[in-house]
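*Asks:* how would this look folded up:
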Amino acid sequence: MHVITATAELAKFCQHAAQFDFVTVDTEFLRETTYWPKLCLVQAATTEQAVLIDPLAKGIDLSPLFELMANAAVTKVFHAARQDVEIFVKLSGDVPVNLFDTQIAASVCGYGDSVSYDNLVRSVVGVQIDKSSRFTDWSARPLSEKQLTYALADVTHLRDIYVTLRAKIDEMDRASWVADENATLSSIDTYIVKPEDAWRRLKMKINRPRDLAALKALAAWREQRAQDNDQPRGRILKDDAIYELAVQRPLQAEKFDKMRVVPRGFGRSAAASEIIKVLKEVEDLPKDSLPTLPARVHGPSPKGPIGDLIRVLLKAVSEREGVAARIIATSDDIDALVLDDNADVSALKGWRRSIFGDRALAIKHGRIGLAATDEGIIEVPISQS
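*Replies:* Prediction:
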């Protein structure tokens, strides 16, 4: 099976692909021991040609591929695109233009939440994919014929899936739903993690402003170190260690030896010295410079009867629309909107709000109720007199 290893051949394929309405794309990469993904193979296909591109080939320049990714006239079709797109952002500095994610499209067409590629191939194309090569070493050369066959299948079947899903979206009039979902996927902010914002991914309860300041500072320190050294965050410090250090704030090396969340002897490491410096800066912050804790919203209990009613509504809407309930709203979404009419949750945005969010708020405020009928659960207006 032929693999493109030269820039001129890559440019020729990309010129060919630019003549088509869409090109399917996938990547194979490694990142178990690194912060940044290491691109090992690119697969791409038009309706007439499918190719494998070796980014590790000596002297190859991927610029023609990046130009194709930036071509707005060509739809770039991925499945579960986020990690693939992250690679293109890292290498080219830009998000591919005109993206279509078949996992997103499948979710709004009733195929379920986060459907896998092989399950989608089986459902749409009627083919069973051999996934035994999925976790092989894609950086080793030469790649085996089995690996290459597996990799190519990730873009050839994707062509049929794209055509099928595109037709379903048009038939169901859900193009706006897909557009809403693609907004996050197409934003470069999705892929660039600023160290100062790294604390936001830590779902931890903090009760004191100085603890929050420490959490923010430590998360930023870890993120910067991970990026600079190209190491996974967890190789530097686990999330629970970040939390414990933020709360305990050890300022002497020997204090680390009393903490179970760091390895024995950690206090004598260079990392511990950096952490002590960070924590001393936090301790020196005046009170009026400390971050404000998130306001606690008071309202009905999310686990009370209002939340229960909204969960029944979610099930009814899910069945009526043919979309998995979790795609419309999560349990956390429901908890949040019970507490706050303006909660920053997906259930109160875009197409989700139009089919569910507004109805959930109407139930919360007693404007509609639910009734059981032979046809299922229906919404009924409640008189406000």
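*Asks:* Going by C-alpha atoms from here, please, whenever you check contacts or count neighbours.
*Replies:* OK.
*Asks:* On the three-state scheme, the closest residue to residue 28 other than its chain neighbours is what?
*Replies:* Leaving aside its sequence neighbours, residue 28 sits nearest to residue 41 (C-alpha to C-alpha, 6 or more residues apart in numbering; 5.0 Å). What DSSP: H, G, I helix; E, B strand; the rest coil gives for residue 41 is strand.
*Asks:* what's the nearest residue to the most centrally placed residue in the chain if we skip its chain neighbours?
*Replies:* Centroid-nearest residue in the chain, with C-alpha atoms, centre = their mean: residue 82, separated by 5.8 Å. Once flanking residues are discounted, residue 82 sits nearest to residue 185: 6.7 Å by C-alpha to C-alpha, 6+ apart.
*Asks:* and for comparison, fold this next one:
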Amino acid sequence: MPEYSLITAANALAESLPRWQRAEPLAIDTEFIRVDTFYPKLGLLQLGDGLGEILVDPVAIPDISCLAPLLGANGPLKIMHACSEDLEVLTPYSDGPVAGVHDTQIALAMLGEGLQLGYQKALAQILHIDIPKDASRSNWLARPLSEQQLNYAALDVRHLPALYEVLRERLQAKDLWAIYEAECAEVCRLSPPADPQQLWREHGNAWRLSRQQSAVLQALMQWRETQAMQRDVPRGHLLKPLSLFEMAVNPPQHSADFRGISELNPRVARKDGDALIELMHAARADESTWPTPVPAPLPREASKLFDTLKRAMQPLAERLGMPIEVLWRKRLAERVIIQAVDVSIACALDQLSGWRVPYVSPIIADVLSRHQPLLDDWSAQRLASMKSR
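*Replies:* Below is the predicted model:
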């Protein structure tokens, strides 16, 4: 007999809601597919409340919005492992942001057990429990789901409460619990959708383009984002990064010109070619709408400043009892230094948020102020690179 319950009817789902609202905590996981779509497609929702594992079939029950009270801040404490994708999948079924989540992967990182440690490895490492991985790449939208798939899915929440309890005790013993809760709350605050008009600045070669070429790239990437969402297809199925760059540098004037664009989907050229030509022509025509170019990347010697900041953070990481990689993430360091170069040290400190602010702000301000001449030099280089285009 299976050790889980499978819910395939809306009335059974609604009847189970009070039980889950009383759970403390409630283990949650999702199985989803995002291969040829823009949006993830939920294939199975797993819930564990200490009384057993419940598998909810969203293919049989397309409307699971009755679960919204579980997902908000007023719902039970929810435990997940590596929750970022789960949050994205579950947010459409919530009345607002999914809140009240504790992530065991974050706990493991803070305790020095490994960054981005997978669930199976975490169970083996912490609880000495081995679970199979054999169904991890299944098609979770196909029906019927096999017994192997359902057992695999149930295991994803069966041991999560026990793992969480061990990690909670260790975090409290190291006086890291308050920081852990604050970090989980930050992770739950999903970044708002990017402004489609600013997406072009994220292209890896945008800094090589003139203002006019930047306007073309801006228009193309805004078109791609809008169409990918409307058609529910991956961005790359429409225009890949290399195609975007080549079209920005040398915009096709005629349908035949698309044949010279690398990695371009022929179907896009046939279906959307005329619209893209018109779009690119309009972007090039009005100089008043051309955006400011993206500055050149920081010089290679900037890596030395990254290292200097990291070394300055090391004593703090040791005092807090957490790995330096958790305290001072590379992506955050990049944002801080770029703001210090392009604007000011004060603006660089504004990149910080949450629990890190009182800990790392004084260190960053001290290190950057001692390197102000270097920051000024890099700023001049970046401004010159923009004016030259």
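*Asks:* Quick TM-score on the pair, please.
*Replies:* Superposed pair, TM-score by TM-score structural alignment, normalised by the length of structure 1: 0.82. Supporting alignment: 362 aligned residues with a C-alpha RMSD of 3.1 Å.
*Asks:* ok, back up a step: the residue nearest to residue 82 of structure 1 -> structure 2?
*Replies:* Using TM-score structural alignment, the equivalent of residue 185 of structure 1 in structure 2 is residue 187.
*Asks:* same check, this time on residue 107 of structure 1
*Replies:* In structure 2, residue 107 of structure 1 lands on residue 109 (TM-score structural alignment).
*Asks:* who's in contact with the residue lying closest to residue 198 of structure 2 once chain neighbours are set aside?
*Replies:* Of all residues beyond its chain neighbours, the one nearest residue 198 of structure 2 is residue 218 (7.2 Å), with distances taken as C-alpha to C-alpha, 6+ apart. Residues near residue 218 of structure 2 by C-alpha atoms under 8 Å, 6 or more residues apart in numbering: 197, 198, 199, 200, 201.
*Asks:* Under the alignment, what does residue 218 of structure 2 map to in structure 1?
*Replies:* Residue 218 of structure 2 maps onto residue 216 in structure 1, by TM-score structural alignment.
*Asks:* how close does that match get to residue 72 of structure 1?
*Replies:* Distance, residue 216 of structure 1 to residue 72 of structure 1, by C-alpha to C-alpha, to the nearest Å: 38 Å.
*Asks:* Whatever residue of structure 2 lines up with residue 40 of structure 1: what's it in contact with?
*Replies:* Superposed on structure 2 with TM-score structural alignment, residue 40 of structure 1 falls opposite residue 43. Residues in contact with residue 43 of structure 2 (C-alpha under 8 Å, 6+ apart) are 30, 31, 32, 33, 57, 58, 59, 140, 141.
*Asks:* can we see that at 6 Å?
*Replies:* Residues near residue 43 of structure 2 by C-alpha atoms under 6 Å, 6 or more residues apart in numbering: 31, 32, 140, 141.
*Asks:* likewise residue 89 of structure 1?
*Replies:* residue 95 are the contacts of residue 89 of structure 1 under C-alpha under 6 Å, 6+ apart.
*Asks:* Residue in structure 2 paired with it?
*Replies:* Match for residue 89 of structure 1 (TM-score structural alignment): residue 91.
*Asks:* before we move on, back to that, let me know the closest of the contacts of residue 43 of structure 2 to residue 233 of structure 2.
*Replies:* residue 32 (15.5 Å; C-alpha to C-alpha).
*Asks:* The closest one and residue 39 touch, don't they?
*Replies:* No. Counting by C-alpha atoms under 6 Å, residue 32 of structure 2 stays clear of residue 39, with 10.2 Å between them.
*Asks:* And the two? Which one has more around it.
*Replies:* The neighbour count for residue 32 of structure 2 versus residue 39, taken as other C-alpha atoms under 10 Å, is higher for residue 32 (20 against 16).
*Asks:* What is the aligned counterpart of the more buried one in structure 1?
*Replies:* Checking TM-score structural alignment: residue 32 of structure 2 goes with residue 29.
*Asks:* From residue 36 of structure 1, how far out is that match?
*Replies:* 10 Å.
*Asks:* With adjacent residues omitted, what lies nearest to residue 274 of structure 2?
*Replies:* Nearest to residue 274 of structure 2 is residue 255, by C-alpha to C-alpha, 6+ apart, at 7.0 Å.
*Asks:* Next: residue 346 of structure 2.
*Replies:* residue 340 (7.5 Å).
*Asks:* Just give me the neighbour total for the one you found.
*Replies:* 22.
*Asks:* mean per-residue distance, stretch 160-173 of structure 2 to structure 1?
*Replies:* For stretch 160-173 of structure 2, the mean deviation from structure 1 after alignment is 2.3 Å (mean C-alpha distance after the TM-score superposition for structure 1).
*Asks:* Relative to structure 1, which residues correspond to that stretch?
*Replies:* With TM-score structural alignment as the criterion, stretch 160-173 of structure 2 aligns to 158-171.
*Asks:* ok, now stretch 129-143 of structure 2?
*Replies:* Counting by TM-score structural alignment, stretch 129-143 of structure 2 pairs with residues 127-141 of structure 1.
*Asks:* Buried residues, stretch 245-262 of structure 1. List them.
*Replies:* In terms of neighbour count (16 or more other C-alpha atoms under 10 Å), stretch 245-262 of structure 1 has its buried residues at 245, 246, 247, 249, 250, 251, 253, 256, 257, 259, 261, 262.
*Asks:* To which residue of structure 2 is the fifth one aligned?
*Replies:* It stands for residue 250 of structure 1. Using TM-score structural alignment, residue 250 of structure 1 pairs with residue 252 in structure 2.
*Asks:* Please report the distance of that match from residue 260 of structure 2.
*Replies:* 9 Å.
*Asks:* what's the answer for residue 246 of structure 2, then?
*Replies:* Taking C-alpha to C-alpha, one finds residue 246 of structure 2 at 9 Å from residue 260 of structure 2.
*Asks:* ditto for residue 297 of structure 2
*Replies:* 29 Å.
*Asks:* again with residue 150 of structure 2
*Replies:* The value you get for residue 150 of structure 2 to residue 260 of structure 2, if C-alpha to C-alpha is used, is 48 Å.
*Asks:* Cheers, nothing more for now.
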